[in-house]
Structure formats: structure tokens, C-alpha cells
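Enquirer: Here you go, sequence then predicted model.
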Amino acid sequence: MFDVILDGIKSIVKSRLFVLVVIYLFGFGILISRIFNLQIVNGEKYEKDSAFKSTKNIEMKGTRGNIYDRNGKLLAYNELSYAVSIEDSDKLKKAEDKNKMINQLIKLIEQNGSSIVNNFNIEMDDNGKLSFKVKGNALTRFKKDVYSSEDLTKDQMKATAEDVFNYLRYGKDGSSNFNISKEYSTEEALKIMAVRYAIFMNRYQQYMAVTIATDVNEKTVSAIKENNEEMPGVDIIEESTRKYVDSKYFAHILGYTGFASESDLDTLGKSYNSTDQVGKSGVEKEYESYLRGNKGYQKVTVDDTGKILNVDSTKKSTIGNDVYLTIDKDLTIASYKLLEKKICDILVSKIVNSTSTGSKGKSADNITIPIYDVYYALLNNNIIDINHFTQKDATSLEKSVYQKFVSKQKSSIAELKTLLAINSKTKNSDVSDDMGDLLDFVYQTLSSEGILLKKNIDENDDVYKKYIAGKTSLSEFIQHAISSNWIDLSVLNLGDKYYNSDEIYNKLINYVLNLLQDNSKFNKKIYHILVYSYKLSGTEICLLLYDQGVLKYDKKEVDMLKKNGSYYAYNFIIKKLKKLEITPAQLALEPCSGSVVITDVNTGTVLALVSYPSYDNNRMANTVDAKYYAKLSTDLSSPFLNRPTQASNAPGSTFKMISTVTGLEEGVITPTEKIKDLGEFTKIKPYKHCWAWPNHTHGSIDVSDAIRDSCNYFFYEVGYRLSQSSTNKYISDLGIKKFQKYAKMFGLDKKSGIEIQESKPHVSDTDAVATAIGQGTNNFAPIQISRYLTTVANSGTCYNLTLLDKIIDYNGKTIVTNKAKVHNNVEIKQSTWDSVHSGMYKVVNAPTNNNRQYFKDLKVEVAGKTGTAQLAKTHPNHALFVSYAPFDKPEISMTVVIPNGYTSANAVQLASKIYKYKFNKTSLKDLLSDSSKTSGPSGVTD
């Protein structure tokens, strides 16, 4: 038996099958051993190693440097905050999935009290109309990015905002990378598109996250973390948010930061990307290279979920440098508050409880402001939001006012339809002022909408000339315009159907009248009619301020308004103005603005640069508050305008020191020569007259007294003499060239040197006699007048004014020490300087001068020059006062300009209070409560 078994085994071993079995079993054993090793012995290690890995660079932003005033008081700093970022995740392949996730993210952010960053260049108005946020080169660049082409076709160049929107949403022939379906509203699609576009613009840096919400609250952070698994690529990051201290007083100086735009990236270079915060204006922009912190990076290994497995290398970010300005924070704030109070006092003194406008149209000296202008201003400048009247939460008063509006709008359009009937010959002058105004608005709408083709109009056409002269009706003019091909009829979509001229006219009129119903400017005119027809009362306007939260609710005041009617409403407005609960900026009447520039006359540094009204740059920094920006953009008081550097006007009599220097240095007058003021200057035509004529004249006076009295006649004579040829012929250009020569010496032909945006000055190039009193075509911003004044105060050193004191790095090392550079040294005779300073001293200190009363308690003596620049008989004059102190050893100069401030005495009073704050150390509270009488009409046009 054993032998049989043995023989069997031998036969098996000897067979080929045995060899195969052995080989198979050996291989199987190795396989089992390998699997055991992989899964049991080293399973965990190999599981980690086998996971999908990739390397990416995480950018770490540098912290921006702080900004301080000259005394080390903080003006701008950074605050740690949270932001929401998103990067293109491979987990969401389909466009519809990405859109769904982004829409969910946006709603989550907004529902928790935060908002998304929207730097997309298309926006939608309240009526659902799309428009571009940019124009010019920026719009062209945007379109090139949208169409991914450097060579745009004609159709792409002409593409409207709606065309671009639809292209990005649906693509050409219905195909699009974004593929935002119709289930999303236009508003929702626009927000999704903004995020998708930001990611798209970052497509060459796939691992660079895009920030879509900044400074989000804890509620938003928690909500996103809770939903993190449903939102691949979305993350919460820590970042620095720019903050400004006492922002409105320094907004125009400091500017603000924001995400880098395409034009910013073109300017700043490759070290920046679209997720960087950069200076957009002011000091923030000018010193961007110093303030920005250098970026750091982390090179990390991540798995397929984005989880960081390992930090491979790190480069730390650095803190930016701190910038110290020459500005005195406390002096600036005090000057701003005193300026606002002064403007308010002027307004209060001019508001009357009637419809009277005083001398308006006849003289600028005694223009008054009807209280009805104030009521309407609250509507016209959107302080009372008329759009809220139709909202679900509108109050009963708001609904009642709206019904009055609807009724008046309907009747006004019906009347317009009658006046524009095809057979109407009613001229604007034949109807009420209100309807004449509405007819004018119809003409303006035809123009602004591009329906009336201005370039086609023949200005020598008889019908056109008659209409402009008010001798024919608007109906007749429009019919003539249609027959003359001055009207773009394509807006009517007439197609191929034939229409006779009457039918075309009627269609056009209906089209325009339909446009008016949704036109906000037209609707404001309807409210103006309601106010001035007493159908919308002052009481209702005042109560609306409470209904809409403009004023904090006060039951006692509300009851008094309801009980006492229009007379109480007038006093209510005056009271609220005096308390600055309603401000001049809100009313945007004349005056509503002003500027103060204060310099150190011995160093050329700027101590205060005040622009009123201002804005809160905290709401512009980091991410622009869209609603706030829109409000500022439409504000009739123009808060974005930096008045000290950009609001140029004629200098008026503040130019007379230049005229004095020119006359004395050119030898046409001497310091002691007296010229008799005859009141009316008849040596040229048309005749010119002194501001005091015909009531009185200044008699025989020398040049210092001419400065004191601001005698126009004296300086007319100087301008006339400067323009005399060798044959004693008056040639204005001769005098102009001499004025330009000396104005140039004082820096008036160039920008002031200040580091922020500034308008270009213009020295008069016509009418030497008018130029001598600061008129002609002289046009300077207050900062430019300030440089000239600083040069006068220090007797000859003309600086390039500066805002920068020093720059210090994060280690405390001073890396830049700045001093104002000397632009020019004015080399003139000492006797000329003496005449100028003597005259300016007399302006403030002469016993016969009214200005003296405002400085009697001041601890130092001031020298100055008043100026009242004329505009027109329908607007109050500009008020100016330039000065320096102390007189015997000048330290500071001050330039005060109040546009439409009536008389220079108002600027003088403001300056006196600022000097008291500076030199007497009088408390700001006491100065603000001081009810010094505001100057009324003076007749002075110095």
C-alpha cells in the first residue's frame, strides 16, 4: 500500500502539472505575504501615502502700516477680521453645481447680516436696468477680458451691459462657462456672475483663493463652518481690515483702500493680484509702496479634500511702514466743526418764512432763501427717500404723500399732452412757471436720451432760433425737427409699416411722456410743484423726517408739529439747523460747502486741510458699501469733491497783493503815491466801478490803504498803467504778461506740490484791468492761494507744500524724513514787502475797519486780506479771507473759502475763531456755542 502511494507521489512529482502547482503555490504565498504586509503591518502608513496629494502655495498678506498726524495721533490702522474666500474646486465639475453652491453661499452670507464683495463691472438699478460701472479704457479692458480677446470685434466694442451680461450668462449660441440658468432672477444671476467672474479672472492662479466677503460677523463665520462640507473651496480666513479714526474729518486727505482693480494691477505691477487691498485715493494711494506690507507664502501639501497634510516651507509676511503726516489732528477737527457751524449760521440768517428770494436776479447782495426751498431740498437731495413711499412698510403719511404725487403727476402729464398736441402753438412763456419748467424738461429729455440729434441741428435754422428765443412752441419745434431729420425715430420701432407725419409725431410724444413717468428728475419737479402750491406742507415734510428715521423720534416735537402747522414747521427747521441735527450738507443749498487750509509758513508744511462736506471713508474702505456710494454720488453737495485742492474759483481781492507787487516792482506806482478813487473807472470801455460806488468813494489813498479798503478803482488804475505801450496806448496783453510774471514767482502758475490730487491753476490771460482785482480768468484752488499766501507771510520763500512728515518702519527706524522743497525765492524790494504787509495789517487792525472787532480778544495780531468773488446776480458771492499770524513773527497762514458765503466778513469771523482755538486755547465747545452775529448783506464786492 505504501509502495502504491509512493509510486503515485513519484508520478505526480515527475508530471508537468506538479511543477505548475508548486510555482502557483509559491506565487500565491508571496502574494498573501505581500497583502498581509500592506494591509496589516504597514496598512495605515500606505493608506496615507496612497491618498491623492498636490502642492499649493498659500499667500499670506502683509499688514498695512498705520497713518499718524504730526503729533503721533492715530488716523488709520488695521483691525483683525474674518473674510470668506473661495477657490475653484475640482469637486464641482458642472457649471450648474457651481452656480447652485455659490447662490447658496451668497444667501447664507446675506441672511446673516454680511454682504458680498462685488467688483463686477455691471450693476443693476432699481428699475432692473443693467449698466456698466466703468467707461473709457477701463470698459474696453473689461470687454477684452470677458471675450478673452485683445482684438474686439465691432459688435463686441458696441456691446451694451445687457449684451455682456447675457454673453456671460448664456454664452454664444446658448453655451457658456457660467451657464446661469433662467431659474435665477437677474439680481441673483448678477451676484453669481460677480463671484464666477472673480474666480475666472484668477484662472491662471488656480490655488489663489478669491475673497468674496470681508469683515464678516461671527454669525456668518459659524453658518459657513456648519455648511462647510456642502461648499467645497469655500473657507474662512483671517485678514486685516482698514479702519479710520474720526474718518469724516480726514477722508479727503487719507483716501481709502479697496481691492485692486484691473487698472490698479496694470499700474502697480506683478507683485499685486486682484485679492490685494491697495490705496485707492489720497495718502493711501500716494504712499502705497511704503504702507503695504510684503506678502508671505506657505508651500503646503494637500489631499483631494483640500486638507493640509504638511507645511513644506514658509516665508513670513512683513508689516508695512508707518506714515506720519504734517497734519494737526485736533486743529483739523476744530476747523471742520467751526466751518460747518459758520455755514449753518449763514443759512439760518438767510432763510425766510415766505416765498421771497430777496434781491435774487437783481443783485447778489441780499439774496434770501424761502423756507419752501428748504422743504423741497430735503426731498431733492434724497434726505427724505421718496422711493420708500411705495414700500410695504411705508407709513400712512408716506402713502398719503405718494397719493398726492400720483395725482399731480397724472394731471401734469395730461396738461403736457395738451400743450404738446400737434396743433398747439402755446409757448413756454404763455404758461405757468411750473409748466414752463416741465416743457423745458421735455426738451432736455429729448436731448439727454439722444432722441434729439444735436449734431444734426442747424443753429441758423429760423424755427430753431425762434424756439430758443421763446417765440414758438415746443410742439412746432419738434414737428420741424422730425421733418428736418433732427430726431432719431429708431426708438419708436416703426418697422416697415407706413406712418404719416402726424402719426409719427404723436407716437414720439407718447414715447417721451411715458419715459417721464419713471424719470426721477421729472418726479422731483412734481414734488417741487406740490411744495410750492402748498399741497405738500412743511409740517408733512418735517414729520417725514421722523417717519424715515432721519431724526430720532421725539413725541413732543411730533405732537407740536401736528398741532401748530406751518409757522411751527419753519421754526422747527431753524431749530434743527442751529443744533446741526439738519446740516447744510443735507440741504445742499447755497452755501453748503467750504474749505480751510492752514500752513506752517516757515516750513511749507500743511497743518490743516479741511473740506466740508465730507464722508465716512470707513464705508468706502476694504469693500465699498454700494448703497452708501450711490447716495454720495448723487448728493447735490458733492461730498467726494476735495474742495481745498479741487474746487477752483476766482480769487477775488485776495489777488491784490500780487497786483501790489507787480505795480511796485514794475514802477507804475510807488509806496507813497496816492491815487484818487473816482468811483467809476472810465479809461476803458465798458466802464468799471469800485465796490463802494455810488454810495461813496475811498478818496485819495496809497497802495497800503488800497489793500486795506480793497479799493477796486486803485487797482484798476494799476492794471491800466501796466498795460500802457511806449506810445501810451492801452494794450491789455502787456499788463497780462506782467501779472503772469509775478504770479509765477508766487507759484500760482503751478500746482501747490501737495501729494494728493489737485486741479490745475490758471493765471488770467485776458483783461488786465479786471485781472488786477482778481477777476479776468484767474482760477485757483484754495491750496494754491494758500501757497501764495504762505510766500507772502514769510516774505519770499515759495514752497512746494507737503503733507508728509516722516516714514518709520516696523522696527521704529526712520526711513524717510521729509521737508518741503523750495519752489522759488521771490526777490523783490523790501519796500514792496513793507507795503504789502502794512496793507494786510490794516485790513484786520485799522480802527475804521469792521474786521477789527472779531480779533480784539486774540492774544496775537493777525494780518489778512478779504475777498468776495462775484458769480452772478442769481447766486450769492463767494467769501474768502486769507491771513497769517502772529504779524510780527509769522507762524501760520490760513486760507478760508466759503463758496456762496455772501460776504467776506463771514470768512473773517470763521478765521477769528480758529485763531482763538490755536493761540488763545479757547475750548471748541465755547467757540461753537458763541453766537456771534453772521454778516448780512454788505454790498461789498471786494
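Expert: Thanks, I have the structure now.

Enquirer: switch to C-alpha atoms for all contacts and neighbour counts from now on
Expert: Fine.

Enquirer: neighbours of the spatially closest residue to Thr390 that is not a sequence neighbour, just the number please.
Expert: Leaving aside its sequence neighbours, Thr390 sits nearest to Lys399 (C-alpha to C-alpha, 6 or more residues apart in numbering; 6.9 Å). Other residues near Lys399 come to 17 when the count uses other C-alpha atoms under 10 Å.

Enquirer: Which strand or helix spans Phe477?
Expert: helix 474-483 (DSSP states H and E).

Enquirer: which parts of that helix are buried?
Expert: Buried residues in helix 474-483, counted by 16 or more other C-alpha atoms under 10 Å: 474-479, 481-482.

Enquirer: what's the angle from the host helix or strand of Val401 to helix 474-483?
Expert: Val401 belongs to helix 396-419 when assigned by DSSP H and E. Counting by axes from the mean of the first three to the mean of the last three C-alpha atoms, to 10 degrees, helix 396-419 lies at 70 degrees to helix 474-483.

Enquirer: what are the ranges of the strands in the stretch 351-500 of the chain?
Expert: For the stretch 351-500 of the chain, the strands defined by DSSP state E, counting those that start in this stretch occupy 351-352, 369-370.

Enquirer: structure B:
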Amino acid sequence: MVKKIINTVKKFFDKRVTIVLILFVFMSCVLIARLFKLQIIDGQSYADNFTVMTTRTRMIQSTRGNIYDRNGELLAYNELSNCVTIEDNGSYETTREKNLSVNGEIYYLTNLIQSMGDTLTHDFHIIVDEDGNYAFDVDEGTTRDRFRADVFGYAQISDLKEDEANASADDIMNYLAGSKRFYLYNEDNPYTEEELKSHGLPAELTKEEILNIVIVRYQLSLISFQRYVPVTVASNVSASTVAAIEENINTLQGVSISQESRRVYNKAESMAPIIGYTGKPSAEELENLRQENPDYNSNSIIGKTGIEQSMETTLQGVDGEETITIDNLGKVLDINEDSRINPVQGNDVYLTIDAELQEACYQILEQRIAGVLLKKIQDEKEGPAEIDDADNDLYIPIYDVYKQLINNNIIDINHFYAEDAGETEQNVYNKFLSRQQEVIDWVAQELSGEGTPYNQLSEDKQSYLDYVYSTYLTSDTGLVNRKLVDKDDAMYQAYFKEETISLSRFLSYASTKNWIDTTKLPESSDYLDSGEIYQQIISMMQQDLYNKSDFSRIIYSYLIDDDVVTPSELCLILYDQNILSKDDGIYEDFAYGSMTAYELITEKIRTLELTPAQIALDPCSGSAVLNDPDTGEVLALVTYPGYDNNLLSNDMDVSYYNHLYNDQSTPFYNKATQQL
């Protein structure tokens, strides 16, 4: 019996199929055990550490060619500088957690950068203006419409809905900061005090802080499909900013310090109108450039004006590229050095201009204009009552110069109420507040009743009402729709031509003719009659005029005319705001009364410490063109005043651009090429 069993077993194992079957069962057991370990024992650990790796091609930006004058003097070149970048490569359990974390980090980062004296890099077209309100930094037109389309996510401007196409700066900021985009605040499910505190956010953000966070979040959103591409938060930062970032780098997710090329200009003020400046392309510029070279992209640096623009394709280099490996969060894991193709710098450009001659002509031109201006300034309050053909009858009263210190933004009136404002600034501001209240009360009263016919008003009151209609009601708020106003209407003619009726009567009439855009009112006007609409306009205007800097400047002008604000006070403020140096050798003479305000101002114009461009009274500009008589080549093409294109290139200094744009001496207007 035993032998029979043994023989049966031997026969069983002698068969090849049996051996294979046993081997299969063994391997199955091993596989099952391995799967059990992977899925049951170590499953959660592998899930937590799971990474999807993929390769991408990353662009390496090229540098532009240099610009030289005829003698080989370098006018425009590139230099390396430090910049702060951020990548959206963090992982978060919920969208709420992500928004709190990212907003808190950007809040800390932007405050840190600005506390070190550096500024943010962006081409976001909304700013906080001098009145503390959100405002566009570009005029109504294609650029602003393109910005609106980008914000609302449309490829074409024509795709914008009516409310989106007419969105104000406030509308866009509310949209971006709210629960539809970046959740700086959550109307439906507000953040708790503990949540805000744990993520380093204050209970309430200022408008500047909201704008800073929105700017960075918006730039990150534009490349959300390329999270491995860093966004530049600040360019050309100081060593102190670099040190501060490096100290906190472990707590700043996705933040790093890198180097980038920036454009630098020599002899900027005299050469800027010729050389121009660079910047990122608009959608329209990008479309046109791609017709010549499809390699242009939204991050390319292109010439915006001058030689930089006209010689764009010559100066533009060829971008390089490299292959990188990224994870599922967009974080760079590896760079394939063998795949790297180095960028090629653009070609150099040589001008016929002699830079030294250009600079000399600019200085001579400024001196000559200042000399003419000085001869015309007289110690008078008003200009000549009658002007004959002879030049000798023309002069500039010194009080016009005093008023220009305010009107052309030489003196910063917003500093009058700053914490570090000087005693003179505070005294002048208190005088202003008293007059401001009187003027706004008068305007409200004038518009609430029958009003006074325009031709019976004093000059100052006419100026106040001119601002109310032409600037506030028409340009600023759009309450009066210019397109609907009938200029042939008898009431229009009576106010603007004959000046025989009051502004109150004209506006009341305008509301009955539907010339008023009621959608601009803060409250619904669907069930209001024309009289109630008119009263809403007056109430809205009365509140807004307190925060209108242009209106404030008109009030300051008449305070100066009335000697309520004295010339001596204005001159002391020039010293307090460091526009003039107290070490100039004459400050003490003026402070102790041995020099008059008239003598001080004329001396400062003579020494060009106050320039004709700053005063912005005719004459304040000029031009000069010098040609080689043998070849006809242009050796100098000078326009005065110029500007510093270093502040407009790379990352535009928006406040400086706005200063130039509003400067009454029109520095952007090239007198040498556009003036006879």
C-alpha cells in the first residue's frame, strides 16, 4: 500500500506539467503577498509620495543688441540684476486653504520687498491714484479694452459683454479680489479671525495691499497651465532685499532669487526721445511682430518707442531653450544640461548722432530757455491788462510761477497731511481745509437752487463750476454723456456760448433730456424722476470733491492769489520737501528775511535748480537739430524737456510715467520731429 502511494507521487512529480503548476502556484503566492504589501501595508505611503514626472521645454530669454553713437559711445546696453520670482508649486488640501496660504505669502512677500525700498514688477493697468482710489493707468482705448478682455478671460475684445466692456477699475478689483477669482475676501463664507491670523493676514487690507496681492495672483493665473514657469515679483532688487528673502526662503513656498537682464541707458535725459525704451508687448504689438517672427511671445521684451521700436527686429536676439523634468505640481525636478541651446544676443545698432554734441546742445537749450523765462518774469501779481504786438509788453507775473509750484506737481500737496509733514505744510493745509469747505458748500448751494448766470460769477467761482462740469461730471464720472448732449440745443448755447443761464439750470434741463447716464449713480434710479436724479448727482458730487486733487489745486491757486497762502510759505515748503537743498548757501538768508520769495525763485531758475520744464510756463520747451553739411547726416536731434527712460524701460515706474504724462511741459512730445 505504501509503495503504491510512493509510486503515485513519483509519477505525479515526473510529469513536467506538474512541475510547472507548482512553480506557477508559488509565483502566484509571491505576487499576492507583494500586492498585499503594496496596497494594504504601504499603500497610503506610496499615495502620499506619488509623483508624475514629465518633460517640458523651457525658454531662455535672449538679450537685445547694444546701441552706440557715431563714435562708438555706448548708449543702450544690458546688465544682470537680481530679481524675486515665485512659482505656484505648492500642494493644498482645499481651495480655501490654497487661497489663504498663497494670499498670506504674497502679502508678506510684497510688504517685505517694499519695506526694503524696492517696487513690484507688473504690467497690471490699475493703480491706487493720489486720491486713494483705484484707477486705470492708461486712457480709454484699445490697451484698456485689451486689459479688460484679459481679466475676464476673452481672446477677443469683441467677446466682452456690455458690463465687462464698461467695467471700471473698482469693478475689476472687486471681481479679482472676490470669490469669483482670488478670494482675498469670501462673501459667502467669510474667513475667521483665526484663519486670517494663522496665515499672516490682517483683519482688513488696505487698497494698496489688496492691489499688490491681486497683481501677483493675476500674473500667476496667466501661466496657470505652465506652473513650472516662474513669475517675476520684483526686478533689480537691492542687496538688502536679497538678504531678507534668503533669510526667509524656507518659509516662502516657490519663492527664489534669480538673475535677469535689464536694459540700461546712458545720457538718458538728452537721448531718451531718440532711443526710446523697452517693455512687454501688448496683444496688438505681439500680433504684428509675429507676422515677421513667430518666435515672439508675451514675455518677450520689445522696443516701445524710438530706435528701440524702429530697429526692433535688428536689436532682438534669438531665444534659447532647455529641457526640464517637472512633477505633477509643476516643480522642476531636473534640468537636462545636454539639451540646452544658448540664446543669441541681438545685433548692435550705430547711430549718426554724436552723443557728446547731443548732451551739450541739450544743456545749452535748457540754459537759453531759462534765460528767456527769467527775462519775462516780473514781480507782479497779474499779467499786463492789454497786450500789444511788441514783445516788451509780454511778461510773466511771479504769482503765475508760485501757482505752478502746485499746479505742475513740483510741490506734493498730498504730503501736507502726512505724519512727517513740516510745520509750514501743516499750516498751509489747515488754510486749505477751511477754504475747501467754503467752496464745496457754495458749489452744492449753487447747484441746488436757481443758481447764478455764468457771466455774473467771479473768476474763481467760474473755475470751480468749469471743473465740476468739464472734469467731474463729464470726464471723471461720465454722469453727463457727451455723445448724447445736443450742442445745437438752445439751453446748451445759452450756457456755453451766451453764458446767460446758471449751471444748475442747464443740468436740470440735461436730466430731462436724458443726457445724464443714471447707471453711473451709486444707487438704482429706475423709479426716480429727473429732479430726484439731479439731487443724487449733487449729493454724490459733494462727497467726491473732497478727494479730487485737481479740484484741490484750483483752490490752492486762489489761496495763493488771495495771499492766504503766501509766497514765503511755498518757498519754505520747497525746502521742507527737499526739492531745494538747505545747504545751497542762501537758505538762511531767505529764512531770516533778507531775501524775498521773488529773489529766491528767480535765483533758483538762473541756477537751474528749478528748471523751465518744472515751471511749465511759456517758454518751457524747445528743440535743436544739427546736420553734417557735407553728408546731411543728423548729428544732434534735441528736444527739451527730456526724461529718464531707465525708469520706463524693463519694469515701468508707473508713478513716474503718470508724472510725465500729466506734466504741463509735455516731455513725451518730441519737439524736434513734430514741431515746426
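Expert: It's in. Source: prediction; values computed, not measured.

Enquirer: TM-score of the superposition?
Expert: The pair, once superposed, lands on a TM-score of 0.82 when counted by TM-score structural alignment, normalised by the length of the second structure; 621 aligned residues with a C-alpha RMSD of 3.7 Å.

Enquirer: Relative to the whole chain's centre, how far out is the helix holding Phe477 of the first structure?
Expert: 40 Å (C-alpha atoms, centre = their mean, to the nearest Å).

Enquirer: For it, give me the average deviation versus the second structure.
Expert: In the superposition against the second structure, helix 474-483 of the first structure averages 3.8 Å from its aligned positions (mean C-alpha distance after the TM-score superposition for the first structure).

Enquirer: Past that helix, which element shows up next along the chain?
Expert: helix 501-517.

Enquirer: Which neighbouring elements make contact with that following helix?
Expert: Counting contacts by 3 or more C-alpha pairs under 8 Å, 6 or more residues apart in numbering; DSSP states H and E, helix 501-517 of the first structure is packed against helix 396-419, helix 433-448, helix 474-483, helix 520-532.

Enquirer: And the first one, what does it pack against?
Expert: When contacts are defined as 3+ C-alpha pairs under 8 Å, 6+ apart, helix 396-419 of the first structure packs onto helix 433-448, helix 501-517, helix 520-532, helix 538-547.

Enquirer: and among the ones you listed, the most buried is which?
Expert: helix 538-547 (a mean of 21; mean count of other C-alpha atoms under 10 Å).

Enquirer: what's the closest of the helices and strands packed on helix 501-517 of the first structure to Glu123 of the first structure?
Expert: helix 520-532 (18.1 Å; C-alpha to C-alpha).

Enquirer: residue in the second structure matching Ser633 of the first structure?
Expert: Counting by TM-score structural alignment, Ser633 of the first structure corresponds to Tyr661 in the second structure.

Enquirer: before we move on, the earlier item: any chance of the strands of the stretch 351-500 of the first structure in TSV with distance to Leu543 of the first structure as columns?
Expert: TSV is the format used below for those (distance: least, C-alpha to C-alpha, whole Å):
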stretch	distance to Leu543 of the first structure
strand 351-352	20
strand 369-370	19
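
Enquirer: Which one of these lies nearest to Met435 of the first structure?
Expert: strand 369-370 (20.5 Å).

Enquirer: pretty sure Thr791 of the first structure contacts Cys798?
Expert: Yes - in this structure Thr791 of the first structure lies within contact range of Cys798 using C-alpha atoms under 8 Å: 4.9 Å.

Enquirer: burial of the match of Ser633 of the first structure, as a residue count?
Expert: Neighbours around Tyr661 of the second structure, by other C-alpha under 10 Å: 14.

Enquirer: ok, for it, nearest residue in space, not its chain neighbours?
Expert: Phe668 (7.3 Å).

Enquirer: contacting residues around the one you found?
Expert: Residues near Phe668 of the second structure by C-alpha atoms under 8 Å, 6 or more residues apart in numbering: 273, 642, 660-661.

Enquirer: can I assume it sits in a strand?
Expert: No - judged by DSSP: H, G, I helix; E, B strand; the rest coil, Phe668 of the second structure forms no part of a strand; its state is coil.

Enquirer: Quick one: the strands in the stretch 201-350 of the second structure, in order.
Expert: 231-234, 255-265, 278-279, 302-303, 320-326, 332-341, 349-350.

Enquirer: okay if I get the ones you listed as TSV plus distance to Gln358 of the second structure and mean neighbour count?
Expert: TSV is the format used below for these (distance: least, C-alpha to C-alpha, whole Å; neighbours: other C-alpha atoms under 10 Å):
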stretch	distance to Gln358 of the second structure	mean neighbour count
strand 231-234	34	22
strand 255-265	14	19
strand 278-279	21	22
strand 302-303	22	24
strand 320-326	37	18
strand 332-341	40	14
strand 349-350	15	16
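
Enquirer: export the ones you listed to a markdown table and tack on distance to Val9 of the second structure?
Expert: Below are the strands of the stretch 201-350 of the second structure laid out as a markdown table (distance: least, C-alpha to C-alpha, whole Å):
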| stretch | distance to Val9 of the second structure |
| --- | --- |
| strand 231-234 | 75 |
| strand 255-265 | 72 |
| strand 278-279 | 88 |
| strand 302-303 | 87 |
| strand 320-326 | 58 |
| strand 332-341 | 59 |
| strand 349-350 | 95 |
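
Enquirer: before we move on, the earlier item: nearest to Tyr716 of the first structure, out of the helices and strands packed on helix 396-419 of the first structure?
Expert: helix 433-448 (41.1 Å).

Enquirer: got the contact list for the counterpart of Leu587 of the first structure in the second structure?
Expert: Using TM-score structural alignment as the criterion, Leu587 of the first structure maps onto Ile615 of the second structure. Contact analysis of Ile615 of the second structure by C-alpha under 8 Å, 6+ apart lists 401, 404-405, 408.

Enquirer: Most widely separated two among the residues you listed?
Expert: The span of the contacts of Ile615 of the second structure, defined through C-alpha to C-alpha, is set by Val401 and Asn408 at 10.1 Å.

Enquirer: and Tyr154 of the second structure, what is it in contact with?
Expert: Contact analysis of Tyr154 of the second structure by C-alpha under 8 Å, 6+ apart lists Leu160.

Enquirer: can we see that at 10 Å?
Expert: Contact analysis of Tyr154 of the second structure by C-alpha atoms under 10 Å, 6 or more residues apart in numbering lists 146-148, 160.

Enquirer: returning to that earlier point: between Val401 and Asn408 of the second structure, which contacts overlap?
Expert: With C-alpha under 10 Å, 6+ apart, Val401 of the second structure and Asn408 have common neighbours 614-617.

Enquirer: which one of the residues you listed has the most neighbours?
Expert: Comparing these by number of neighbours (other C-alpha under 10 Å), Ile615 comes first, having 27 neighbours.
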